Structure formats: structure tokens, C-alpha cells
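**Q** Provided below are the primary sequence and the corresponding predicted coordinates.
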Amino acid sequence: MLGVREFRAMWTAELLSIAGDQLARVALSVLVFQRTASAFLTGLTYALTFVPALVGGILLSSLGDRYPRRDVMVVADLVRAVLVGFMAVPGVPLWPLCTLVAVVTLLNGPFKAAQHALLPDVLSGSKYTVGMAIRNITNQLAQLLGFAGGGALVSAINPSVGLALNAATFLLSAVVLRRGVGHRPAAIQRAASSGRMPFLASTTAGARVVWRDPALRVLLALCWLAGFYITPEALAAPYADSLETGALGVGLIMASDPLGSVIGGIVFGRWVPEHQQVRVIGVLGILAGVPLVFCALQPGLVTSMALFAIAGALATPYTIQGTASYTRKLPDAQRAQGSGLLSSGLITIQGLGALAAGVFADLVGPAHAIALAGLTGAIVAVPIAVGWRRAKRSAIEESR
């Protein structure tokens, strides 16, 4: 897929953004803690690198349908480069800094929506699913290396320099997209609509399309199962503490799921035909929770890592194929808005899942909280799998 020029440009731009984002998260955490010595304010600033994406995904995703998608991505990158550049100025007061962080995160919503909506135009047919798998694998690796490398880099340089480097990655991403991706008219223009839908109406158009289509609703719910399966990552520190493995254990536990995700993405994408992938994604949604249930036995570090890796290996294939099937099924004129609903909702669900995991961990301990999340996720996935089977059957009958 990297032989496709436009996909290669989008892939390169995404890696630049991920590397810069991870570096910025580490730099912000260090910068805020250096200034305030407050764990709460440090955590609040870190949360601001995720939470506003929901608002951006809901309110601004329709920009990717109303305007050329490449241009939406380029403009979002340029604006973020300027805002992060202001954040890098030494001595910026804390609350303006937090505001800038929130706005930068807000712009991630329309960028991601336009990106996901543009990919099916760049990669047709089965190439799209393969491209999604490549993105998932490289993104997992980039996040894994980004946190480790970001920590080492920020410890060697001033955090403000780290933020300046993040601004540079946004600028480079914009240049790569502008030069490497061809111009396409806005989706609304391609749909030959009589006129542009009012902005407020367009912000809910994608949600209405999803709500009216049973298959899209099921696929959305399938992808949002990540709210249960993020628990090991959210509880890595207390879980490692319960195993008495220290900081090394935290890093190994957090690395287990991405490692399993890479393996699962490679195996599933390389050796399982796409028509089989579509059939089994509901079942994989159930099975992904099963390894986590065994944490109730309070296994050691190595066994726990294996369980988390297996869970990641099972979750990644249904996430990749579920997202691909969902995006393909969206009408082109509402694809960005529908994609924004999926991606921004996913971030929010993961945040709520992490919050709930922390609450239950305080009540029953981290091992039992992870087991409970896995069991609950598997149970919730059963009606989703049944719904997906019915939706496929209905689609077959309608095509006859």
C-alpha cells in the first residue's frame, strides 16, 4: 500500500502527528508539574489532550463533507502548528496554556474525520482494509516508541523545545499532505446536492444516517467496546504495584496490548481473507474480553502480559475491519461526519472506561477490576455479535 503515493503521504503525515502528539503530552506533563508541583493540574492538562476531541468530532466533523477533505486536514494542521507554537513560548501562564491545549485537541476531531473519510477514495476495494491494518500497526508502534522516546527527549531538553518540535511536526504534516494528496471537490458537491446544508443541520446529518441504519449502529457499538478493553492500560500502575514489579512492570504492562495488537493486525490481515474477517468480527468482540477475565486469578507479570497481548491481538482485527465496514457503508456526503462520530465517541468511551476502571479498582482491587471489565465487555458484545449477524443476513436478502 505504501506504493500508492497519496496513501504514503497520508501515512507519513499521520506518523508525524502521532510522534509530535506523544512528545507534546510528555512535555506538557513535565512543564505543568515543574510550574505547579500539582498532580491534579498535571492530570487535568493531560486530560485536555483527549477530552475536547469529542466536541470537535461532533461539531466540526461535517467540515470534511462541506469542504475538500485534504484542505480541511491541511488547515487543521497549520492552525495547530501556530497554537502549539504559542504554547512553546516560555512563561505562558497556566490557564492560557490549558486553553491552547484544549483548542489544539478540538481540531483533532475534524482532522481525523476528514482523514478517515478520504481514505476510501485513496484506497479502493480490498486495498482499503489492508491500508487500515498498516495504519493500525504503525500507529501502535509509533505510540509505543513515542512515549519512551518522548520521555528521554524531554528529559534531555527543555519542555518548551519539545512543544516547538511538536509544532514543527504539524507544519511538516501539512506540507506532506498538500504536496502528496490530490485535490478532490467537497463530498457535498460530488453528491450533486442542490445546495449546501445549513451548518447546524450538517453537524447531525451523519448521526441521523447512523441511527437509521441497523448495521451502522451495530458497527459503532462494536468499535466502542474499547471502553471495556482499555482497562489494563488504565490500571497499569496499580496492577503493577499489586505485583510488586515497580515502574518497569508498568511499562511492560502498557506495552503488552500494543504488542499483541501489532501481532493480531499482521496475522489477521495477512492470512485471513476479507470476507472471513467481516463474518467473525462480532465473535472476536466477545473473545477479546475473555483473556482479561483470567486476571481474577491474580497471575504473575509474565502471564498477565501474555493475557493482555492476547486480548489486544483479538481486539485489533475486529476494530480494523469494523471501522473499515462502517466507513464504507456511510454515504460519501456524510462520511466525514459519521467517521467523526465514531472516532470522537471512541475517545470519550475510552476515557469513561478508564474512569470507571479506577473507581472499581479502589473497591475490588486492580486485578478484579480488569477481570470484571473483560467479563462485562464479553457479555455486552454478545447482542452486538447477534445484531451484526442479523444485519448481514438482511443485507444478503435485500441484494437478492
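**A** Yep, that arrived. Note that the structure is predicted; figures quoted are calculated from it, not measured. Numbering: from 1, shown residues only.
**Q** can we go C-alpha only for contacts and neighbour counts from here?
**A** Noted.
**Q** can you give me the helices in the stretch 201-350 of the chain?
**A** 214-223, 226-229, 231-234, 236-243, 246-271, 274-287, 290-293, 301-329, 335-364 (DSSP state H, counting those that start in this stretch).
**Q** the second one - contacts with which helices or strands?
**A** What it means is helix 226-229. helix 335-364, helix 366-399 (3 or more C-alpha pairs under 8 Å, 6 or more residues apart in numbering; DSSP states H and E).
**Q** just name the most buried of these.
**A** Highest mean neighbour count among those (mean count of other C-alpha atoms under 10 Å): helix 335-364, with a mean of 22.
**Q** check it against this one:
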Amino acid sequence: MTERIPGEASAEPENGTSGSLIRHGEFRTLWVAFAQSVLGDQLARVALSLLVFERTESAGWTAATYALTTLPALLSGVLLSGLADRFPRRTVMIGCDLVRAALVGLMALPGTPLPLLAGLLVLAQLAEAPFGASKGALMPAVLGERLYERGQRVMMITYQAGQLIGFGAGGVLVVWLGSHLSLGLNALTFLISAVLIRLGVKARPVDTSADARPKRLHTQVGRAASLIWSDPRLRSLVALGWLAGFIVLPEGLAAPFAEEAGGGAASVGLLLAAHPAGMVLGAAFLGRPGIGAERRRRLLGPLAVGANLPLVVYWAGPGVGVALLVLLVSGVCSAYQITAGATFVLLTPADQRGQALGLARSGLTAMQGIGVAAGGLAAELTDSSARTIGGAGVVGTLCAVLVAVSWSRARGRSGGTIPLSA
């Protein structure tokens, strides 16, 4: 890759501290906006589940509503992520936040009929993909290439920590505040995010450094797909990300596995929290000053294998304690996803980052959904959640080995290093 982000490259050495990132005004604004939105989203997911269950007393409807908090991103990732390349990215982020604030605010009104509630939820979630694509494409311009991966690491740790807090305190807060007030607080977090981004992030024009921007959606999507497919490095990085389709299965089967292993209801929360906790530890370890960016890229393949291989232990029918250790180790290795994602963005031409990132994230969402759905079906057929997860670990490990070889060859063709800038 030969382009350099114009005028934005940071002279700060890569091995600075995370505190130096927080002192960076624009990044601090994006981080605060993201952190409070994550907490609001976790609160809203619990509130929606409880609200729907209270009205319907149906586990099926409750699960379907929870699925609506993630599935629309699959569609909008393909159709709407290109907005991040057509319009100024700060403008897209502010617009998405304001749309979500209005829609979730309507959902918070008492007495909203369930069909209308579901429709508002779908519309609100459609705005997530263009927001995420814009933020991901904007971050290299905010931090420069040297600090970008470290910034992504801080964002990931924040997200995982938000999930851990949500698992531990979300239910208690929703019971105390009530479902409608909890949804109202989530709407407020989107409004706060929009204000913070408007005041704290510099306006940047649309990137026109490459070919004239395509005007039609199918042309824009086709160009991004062709870009990914034609570059073996981008193909391998996308495949490394999509391996999460295997790794997510223990989360989807946490409740039936806990029952199968003789654990109580409290063990479900621990099983759900173990993998995010491992990712936080892994991110901190890989972010140490002694581990440079090129070394992290060399470790992508081995870590991808390491994220899947521990799941094979489930085949032996472990207890909850052993499963927690397995998930913790898998989570530590899964922190490779930060480097894979950051490298993908930096290898993508600046004017196509939004759409390419949207396609990659949509595929990731699809793979996770397919993985959980296929795992649920397999668990029904085999009557064993543990063996289903263990089987996914075997298949995932084999796929990870193949992708690791592909990534190693792609790096070899580029001379053993990834030239991110001139």
C-alpha cells in the first residue's frame, strides 16, 4: 500500500502509553461518546428483553426481540456503510446518533405497541452500520497510522468492559429504573454522543484521493467486494475475522451447557463474562511496549488457532470451572481480532474504507449468526451442548490453520512486512 493519510500521520512512537491517547482531544471525545453509548446499549438490551417478556410471557418473542438488536446490522452493513465514503464521516456519525436518539426515545414511551416497538428497533439498528463504518474509517485520520491500532485496542477494551458491567449490573439497574426509563437513558446516550462528536471532532471533507466516487449503490458495493477479493492480504484478514463464527458458539449455548454441566443460573453469567474478560487481558498483553505492530501481525495466524483450539476440551464434557478457564484462554487469543481489523483498515484505500469495512462487518455478523444457529440445531440433534462446542472447536481449528497459512503466504508476497505507508 502506498498512500499515506495526508497531514494526519502522528510522529508519536508506537510504544507510548494509553494515557497519551486519552490526552488526544479528538480521540478522547470519540472514546467518551463510545463508552457511554456502550453502557446505554447494554441497559437497553436488558430492558427490551424484560419489557417484551412482561407483555408476552413468551421466551420465543423475547429471544426474537434480542435478535433484532443485532440482525439489522447485517443488511445495513452492505447497503448503508457506503454513506461513510459518500459524505463527511463526522456528519454521518452525528446523523446516525440523532436518528437513533429519536427512534429509541419513541420506544421508551409507555404503551408503545409491540409491533411498533419492533419496527422502531429495526430502524434504529439500521443506523449502527454506517455509524460504525464512519468511526472505523475516521480513526486513522484522527490518530495517524502509528497510533491507530492502539486506539482500536482501547476501544475494544472499553467495549468488553462495558459488556462485563452490563452482565453484572444491567438487570439490577433495569429493575430499579424500569424498562421505559432505561430505554430513555439509552436515547439520551445517543444524543450526548452526537453533541460530543459535533463539538469535539474536527470536520473533514469527503476523501476524493482516488477515482471518482461511484454514484450507484451496486457499483460501490461491487468495487469494495472486488478490492477485498483481489488482494490476498485483505482476503486473509477478513477470513481471520470471520473465524469468530466458531468462537461465538459457547456464548450462544451458555445456558444449556451450564445445565448440562450441573451449574446453576449464576454460572451462565460467569460463562458469558469469561471470554470478554480474556479478550481484555489479551489486548493488554499484546499492547505491551515490547510487542511491535509487525510482530503482532506475525502472530495473527497462531493466535487464531489458539482462539479455537481450546474449545476442543468441551468434547470431554468439562465442568463449569474448566469451561471458564477454556473460555478465558480462548478470549486471550481472540484479541488478535484487534490487529486483524486495524491492519485491514490501513491496507484499504482511504476513499473505500467505509464500504469495505461495512462488508467485512456484515460478513462477521452473518458468520456469528450462522454459527449460533447451526450450533443450536446440532445441539438439538446430538442432545449435547458440550460436544457441539467441542466439534465447533475442531472445525474452527482446522479452518484457522488454513487461514493462518493463507495469511503467512500473503505476508510473504509483500516481502514479509506489511507496507502501510510510503
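**A** Right, received. Where do you want to start? What you see is a predicted model; the values in this text were computed from it and never measured.
**Q** now the TM-score, please.
**A** Remark: TM-score between the superposed chains equals 0.96 [TM-score structural alignment, normalised by the length of structure 1]; 397 aligned residues with a C-alpha RMSD of 1.6 Å.
**Q** how about JSON lines for the helices and strands packed on helix 226-229 of structure 1, with distance to Leu292 of structure 1 added?
**A** Listed next are those as JSON lines, based on distance: least, C-alpha to C-alpha, whole Å:
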{"stretch": "helix 335-364", "distance to Leu292 of structure 1": "13"}
{"stretch": "helix 366-399", "distance to Leu292 of structure 1": "5"}
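**Q** now which residue in structure 2 aligns to Phe50 of structure 1?
**A** If you follow Phe50 of structure 1 across to structure 2 using TM-score structural alignment, you land on Thr70.
**Q** tell me who's in contact with its match.
**A** By C-alpha atoms under 8 Å, 6 or more residues apart in numbering, Thr70 of structure 2 lies in contact with 125, 365.
**Q** tell me how far it lies from Arg89 of structure 2.
**A** Distance, Thr70 of structure 2 to Arg89 of structure 2, by C-alpha to C-alpha, to the nearest Å: 22 Å.
**Q** now Ile157 of structure 2
**A** Ile157 of structure 2 is 23 Å from Arg89 of structure 2, by C-alpha to C-alpha.
**Q** and if you look at Phe27 of structure 2?
**A** Distance of Phe27 of structure 2 to Arg89 of structure 2, computed by C-alpha to C-alpha: 15 Å.
**Q** ok, Ile157 and Arg89 of structure 2, which is more surrounded?
**A** A direct count of neighbours by other C-alpha atoms under 10 Å for Ile157 of structure 2 and Arg89 places Arg89 higher, at 26 against 20.
**Q** stretch 239-256 of structure 2 maps to which residues in structure 1?
**A** By TM-score structural alignment, stretch 239-256 of structure 2 lines up with residues 221-238 in structure 1.
**Q** chain center to that stretch, what's the gap?
**A** Distance of stretch 221-238 of structure 1 from the chain centroid (C-alpha atoms, centre = their mean, to the nearest Å) equals 12 Å.
**Q** same check, this time on stretch 50-65 of structure 2
**A** Distance, stretch centre to chain centre, for stretch 50-65 of structure 2: 25 Å (C-alpha atoms, centre = their mean).
**Q** what residues of that stretch count as buried?
**A** For stretch 50-65 of structure 2, burial by neighbour count (16 or more other C-alpha atoms under 10 Å) applies to 50-53, 62, 65.
**Q** of those residues, which belong to helices?
**A** Counting by DSSP state H, these place 50-53, 62, 65 in helices.
**Q** find the nearest non-adjacent residue to the residue mapped onto Gly371 of structure 2 from structure 1, please.
**A** Alignment note (TM-score structural alignment): Gly371 of structure 2 maps to Gly353 of structure 1. Spatial nearest neighbour of Gly353 of structure 1, chain neighbours left out: Gly227 (4.6 Å); criterion: C-alpha to C-alpha, 6 or more residues apart in numbering.
**Q** next one: Leu164 of structure 2
**A** Spatial nearest neighbour of Leu164 of structure 2, chain neighbours left out: Ala273 (5.9 Å); criterion: C-alpha to C-alpha, 6+ apart.
**Q** check Ala356 of structure 2 too.
**A** Spatial nearest neighbour of Ala356 of structure 2, chain neighbours left out: Ala224 (5.1 Å); criterion: C-alpha to C-alpha, 6+ apart.
**Q** test my guess that that neighbour contacts Asp351.
**A** No - shown here, Ala224 of structure 2 and Asp351 do not form a contact pair, counting by C-alpha atoms under 8 Å, at 10.3 Å.
**Q** circling back to that earlier point, quick check: the aligned residue for the residue nearest to Leu164 of structure 2 in structure 1?
**A** When structure 1 is aligned by TM-score structural alignment, Ala273 of structure 2 is paired with Ala255.
**Q** what about its match, distance to Pro232 of structure 1?
**A** 10 Å.
**Q** between the two, tell me which one has more neighbours.
**A** Taking other C-alpha under 10 Å, Ala255 of structure 1 and Pro232 do not tie; Pro232 has more neighbours (30 against 22).
**Q** which residues does the closest residue to the more buried one other than its chain neighbours contact?
**A** The shortest distance from Pro232 of structure 1 to any non-neighbouring residue, by C-alpha to C-alpha, 6+ apart, is to Ile370 (6.2 Å). Counting by C-alpha under 8 Å, 6+ apart, Ile370 of structure 1 makes contact with 231-232, 235, 292-293, 295-296, 357.
**Q** which residue in structure 2 lines up with Ile370 of structure 1?
**A** Using TM-score structural alignment, the equivalent of Ile370 of structure 1 in structure 2 is Ile389.
**Q** ok, now Ala395 of structure 1?
**A** In structure 2, Ala395 of structure 1 lands on Ser414 (TM-score structural alignment).
**Q** what sits against its match?
**A** Contacts for Ser414 of structure 2 (C-alpha under 8 Å, 6+ apart) come out as none.
**Q** Three-state assignment for the match of Phe50 of structure 1, please.
**A** Here Thr70 of structure 2 is recorded as coil under DSSP: H, G, I helix; E, B strand; the rest coil.
**Q** neighbours of Leu116 of structure 2, just the number please.
**A** Burial of Leu116 of structure 2 is recorded as 12 neighbouring residues (other C-alpha under 10 Å).
**Q** what residues are up against it?
**A** Neighbour list for Leu116 of structure 2: empty [criterion: C-alpha under 8 Å, 6+ apart].
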